[in-house]
Each structure stands twice: as C-alpha cells, then as structure tokens.
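Peer 1: based on what follows, work out the 3D shape:
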Amino acid sequence: MEDLVLNPNDLKIINQHIFEHQSMPGALLPLLHAIQDDLGFVPEIAYPLISKGLSLSVAEVHGVVTFYHHFRSHKPGRHILQVCRAESCQALGSEALENHIKNKLGVEFHETTPDGAITLEPIYCLGNCACSPAVMIDEEVYGRVDSKKIDQLISDLERAS
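Peer 2: Got it, this is the predicted structure:
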C-alpha cells in the first residue's frame, strides 16, 4: 500500500523537478519522466503538487500517468522485468513466456513479488524483433528468451537480491 505522505527527500526531488519544468511548454511529460527517473515511479500523492505547479487538474495528471504504460504510480521492486508484447514477440511465443513468468513469480503485470525483488511489466516493443521473444531486465535486453532462459535470468536476479 502506498504511503500517505512523501518522505522529505522525495518531496524535495519532486518540488525541484516541478520548479525546473513549470515554465516549459508541454512540461507534463518531461516532468513525469524526470520524477520517475529519480524515484522509480510517480507517487500518486504527488499529483496535486504537479497539478498545482503546472496549472493542470489532478485528473489531467492522473490521466497522463495512467495512459502511458511507461509510468508507474507505485514503487517498483528492486528489479524490473519487462516482457515485450509487440507483434513479432507475440508471433514467436511471448504470450506463453509471459504466462510462464507470471506462474513462476506468482504475480500479474504491474505487480511486485512479495519479497520486493521483481516487478513484472509489459512493454510494447524493445526493438529486438529479430531476436523475439525479448525481455528487458533493469535496462538490459535479452533475446530469444524461452522458459529455460527466463528461469535462469530470474534465478540470477533472486541470488543478486
């Protein structure tokens, strides 16, 4: 469950980004990216601050965060595992792969394992179509992933955590 208050450091980061972006035309997307780059997510509790700083409604901020698959509104796990759902990956087995991963981790997309180690997310093209199906783990792309390969990658993540 999300905290009802922001910790002072996160609040400082968010306010600094708002200050840096508020006079910029079309500032919302760059602001949300900056916040997520620093915090790993855009806390829902910050929507009123963002809306006030950019003269937008809270609904507009919420709408943009929830429209784009890239943005998270809750703190992610220590590792982010993204499964490509683009056409090439689907044609070469990503749906079976994602089902295997969900069963192995015991989570659905946009959820984090109970130990906080791995957040599972869909992604809609990794640009690795020649090596489908593909996944990305913490900014590193892996191609030609099957159940055996993903089991090894997950095992490596669990050992590293």
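Peer 1: use CA for all of it now, contacts and neighbours both
Peer 2: Fine.
Peer 1: what packs against the host helix or strand of residue 157?
Peer 2: Using DSSP states H and E, residue 157 maps to helix 147-160. With contacts taken as 3 or more Cα pairs under 8 Å, 6 or more residues apart in numbering; DSSP states H and E, helix 147-160 sits against helix 94-105.
Peer 1: want to put them side by side, so please do this one too:
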Amino acid sequence: MAAQPLPMDPPRRRGADLAPAVAAAVRAALDAHRDRLGALLPILHGVQEALGYVPPESLALIAHELNLTRAEVHGVVTFYHHFRSAPPGRRVVRICRAEACQALGARALEAHAMRTLGIGWHQTSADGAVTLEPVYCLGNCGCGPSVLVGEDELHARVTPAAFDALVEAARTAP
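Peer 2: Below you'll find the predicted structure:
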C-alpha cells in the first residue's frame, strides 16, 4: 500500500498572523527602507519608532522580506541594547553609564534606581509607568550623573532624591 501524502496547509500570506498595527508598522518600515544597503537597522528603527518596540512575532516577516534568517534578525535585535522586544512603560528613563558619569556617582544612582523601582535594566516597573534603560553617553559629561527621561528631558547632577522626583513625575505624567 502506497503512503498517503500529508495534507498541505494552504499558503499563508506573510505577516497575516500579525496584529494589524504591527503588520502596518512593519510594512511601512520595509517599504521605506528595503532598497537601502544595510536595510535591516533602519527597518528595525522604523518599527520601534512606530510601536515603541520590535515585536518578536514581526521578525519572521522582516527576515523573509530581506532574505535573511529569523536568527540573523533576532541576533541584531538582541545585540543592540536600543531595541526592545516588549512594549516600554509610559516613560523611558535612561541613566548614563559612561565613564564620566560613573566618576560622578552614576553607579550609586543606578543601584538606587533599581532598588527604588524594583527592576533591572530593560525592565518596566510593576505599575507600567517606567522602563529603565542604560545609555552610554548623553553628551553631558561634566554634569553627571545624567538621566534622560523620555526622548528630550535631560537632567544633570541627578541625586537619588532628584531621581525619585523624576520617577514620581513620570508616574503621574499622561
């Protein structure tokens, strides 16, 4: 008796299993950058700019469209600290870890931040308000330790008390 062929799943449209907002963001980034040399990084930046993170479920579509393996795309996303694989909190707080800020007390500020928020790097507080991220120079070297809240609120000479005030403001911000 001859073996019966296995039924084949119908061909699926690439990205059909993605949430509509995710699919739209990925398609927009692909359309804007796919023809560039080294298109992967601009595409990942575009997705993160649109969504706040690079959803793990989007990697297969990006890989397919760029003729890469999913592992290659995943490797880039996980190599660069800038990329997130989960939605960030309402506010992202970045503490400078460069040498100048370390010399001015950044390590103690990092420890205070993690203890106060109850999280580590690249994690979000339980209330969803704050994501804590390291950054390796904010260009504010003489005024460290420096903290960036959001994309444009640079704070200098941040003490633990000043950090707590910044976090409280971030928690109450819309």
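Peer 1: what's the TM-score here?
Peer 2: The TM-score (TM-score structural alignment, normalised by the length of structure 1) is 0.93; 157 aligned residues with a Cα RMSD of 1.1 Å.
Peer 1: the helices in structure 2, which residues?
Peer 2: For structure 2, the helices defined by DSSP state H cover 20-33, 40-51, 59-66, 70-79, 99-103, 106-117, 160-172.
Peer 1: could I get the ones you listed as TSV with distance to residue 127 of structure 2 and mean neighbour count?
Peer 2: Shown next, in TSV, are the helices of structure 2 (distance: least, Cα to Cα, whole Å; neighbours: other Cα atoms under 10 Å):
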stretch	distance to residue 127 of structure 2	mean neighbour count
helix 20-33	24	18
helix 40-51	20	20
helix 59-66	28	18
helix 70-79	25	14
helix 99-103	28	18
helix 106-117	10	18
helix 160-172	9	15
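Peer 1: which among these is found nearest to residue 88 of structure 2?
Peer 2: Nearest to residue 88 of structure 2, of all these, is helix 40-51, at 9.6 Å by Cα to Cα.
Peer 1: matching residues in structure 1 for the closest one?
Peer 2: The alignment of helix 40-51 of structure 2 onto structure 1 (TM-score structural alignment) spans residues 28-39.
Peer 1: one step back: mean distance, the helix holding residue 157 of structure 1 to its aligned residues in structure 2?
Peer 2: Taken over the aligned residues, the distance from helix 147-160 of structure 1 to structure 2 averages 1.1 Å (mean Cα distance after the TM-score superposition for structure 1).
Peer 1: which residue in structure 2 lines up with residue 149 of structure 1?
Peer 2: Under the alignment (TM-score structural alignment), residue 149 of structure 1 pairs with residue 162 of structure 2.
Peer 1: ok, residue 120 of structure 2 touching residue 132?
Peer 2: Yes: here residue 120 of structure 2 reaches residue 132: they are 7.1 Å apart, a contact under Cα atoms under 8 Å.
Peer 1: which one's more surrounded, those two?
Peer 2: Using other Cα atoms under 10 Å, the more surrounded residue of residue 120 of structure 2 and residue 132 is residue 132, with 24 against 17.
Peer 1: contact partners for that one?
Peer 2: Listed by Cα atoms under 8 Å, 6 or more residues apart in numbering, the contact set of residue 132 of structure 2 reads 92, 93, 94, 95, 119, 120, 121, 122, 123, 124.
Peer 1: what's the match for it in structure 1?
Peer 2: Under the alignment (TM-score structural alignment), residue 132 of structure 2 pairs with residue 120 in structure 1.
Peer 1: and residue 52 of structure 2, how many residues sit next to it?
Peer 2: When neighbours are counted by other Cα under 10 Å, residue 52 of structure 2 registers 17.
Peer 1: same thing with residue 137 of structure 2?
Peer 2: 16.
Peer 1: hang on, residue 125 of structure 2 packs against residue 116?
Peer 2: No: between residue 125 of structure 2 and residue 116 there is no contact under Cα under 8 Å: 9.7 Å.
Peer 1: any idea how far the residue lying farthest from the centre of structure 1 lies from residue 109 of structure 1?
Peer 2: Ranked by distance from the centre of structure 1 (Cα atoms, centre = their mean), the top residue is residue 23, with 26.9 Å. According to Cα to Cα, to the nearest Å, residue 23 of structure 1 and residue 109 of structure 1 sit 35 Å apart.
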